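# Sequence unavailable; structure follows:
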């Protein structure tokens, strides 16, 4: 099984089990590491903001325009900020490392 690595808002490191085809937001929400995903993955709320570690940024699909617009509404983002609801898990992402963004 492939794994997702998370650094939570307290700086704690977590290794999570994953499910092929799930949104990363769903994996984070269901394993209760600090993401609520209030809009359920519709790219409407930005409560699932994560920062992709730089070595992974180029390996993910480019964000769509609606994701970029939603990220622009946040008070602080990083160059590799993404909405985890817009990243669909594939076992090719085994080892992906994310840091949870500030709560919105």
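Right, received. Where do you want to start? This one's a predicted model, so the numbers in the text were calculated from it and none came from an experiment.

# drop to CA atoms for contacts and neighbour counts, all remaining ones
Noted.

# Just want the most central residue of the chain.
Closest to where the C-alpha atoms of the chain average out (CA atoms, centre = their mean) is residue 84, at 2.8 Å.

# Can you list the residue ranges for strands in this structure?
3-7, 13-17, 49-52, 81-83, 97-100 (DSSP state E).

# how distant is the shortest one from the center of its chain?
Put plainly, it is strand 81-83. Centroid displacement of strand 81-83 relative to its chain, using CA atoms, centre = their mean, to the nearest Å, is 6 Å.

# okay, now the one to match up with it:
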């Protein structure tokens, strides 16, 4: 099982046992107990699962689709390493990934 190194909005760090094949969002919410709204349920139609991916991991998670970019670029908390966690599928290749929940808009 891959592990996720996650930092919650309050600065609390957690190591989460992730399930392969599920999105990063589902793992953060269901396996990590983090306060991630995920209002659209992973359909890439909101930005309530916005995270910052550690720069060392950006090349490993794949490119952003245009729809995802459009959602995060308009966030007041946008950064170059902004991603929607619903669009990142967990696998053994992402074991140890580091993410931080973005502030809520």
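Received it, and whenever you're ready, just let me know what you need. Note that the coordinates shown come from a computational prediction; the quantities given were computed from them, not determined experimentally.

# Got a TM-score for the two of them?
After superposition, the two chains reach a TM-score of 0.95 (TM-score structural alignment, normalised by the length of the first structure), with 104 aligned residues with a CA RMSD of 0.9 Å.

# that older thread, between the strands of the first structure, which one is closest to residue 40 of the first structure.
strand 81-83 (11.7 Å; CA to CA).

# picking up where we left off before, nearest to residue 58 of the first structure, of the strands of the first structure?
Going by CA to CA, the one of those nearest residue 58 of the first structure is strand 49-52, 9.6 Å.

# how big is the offset of the closest one relative to the second structure?
In the superposition against the second structure, strand 49-52 of the first structure averages 0.3 Å from its aligned positions (mean CA distance after the TM-score superposition for the first structure).

# Buried residues, that strand. List them.
Under the neighbour-count criterion of 16 or more other CA atoms under 10 Å, strand 49-52 of the first structure has 49, 50, 51, 52 buried.

# now, among those, which is nearest to residue 1 of the first structure?
Looking across these and measuring by CA to CA, the closest to residue 1 of the first structure is residue 52, at 20.7 Å.

# nearest residue to residue 87 of the second structure other than its sequence neighbours?
Spatial nearest neighbour of residue 87 of the second structure, excluding adjacent residues (CA to CA, 6 or more residues apart in numbering): residue 23 at 6.6 Å.
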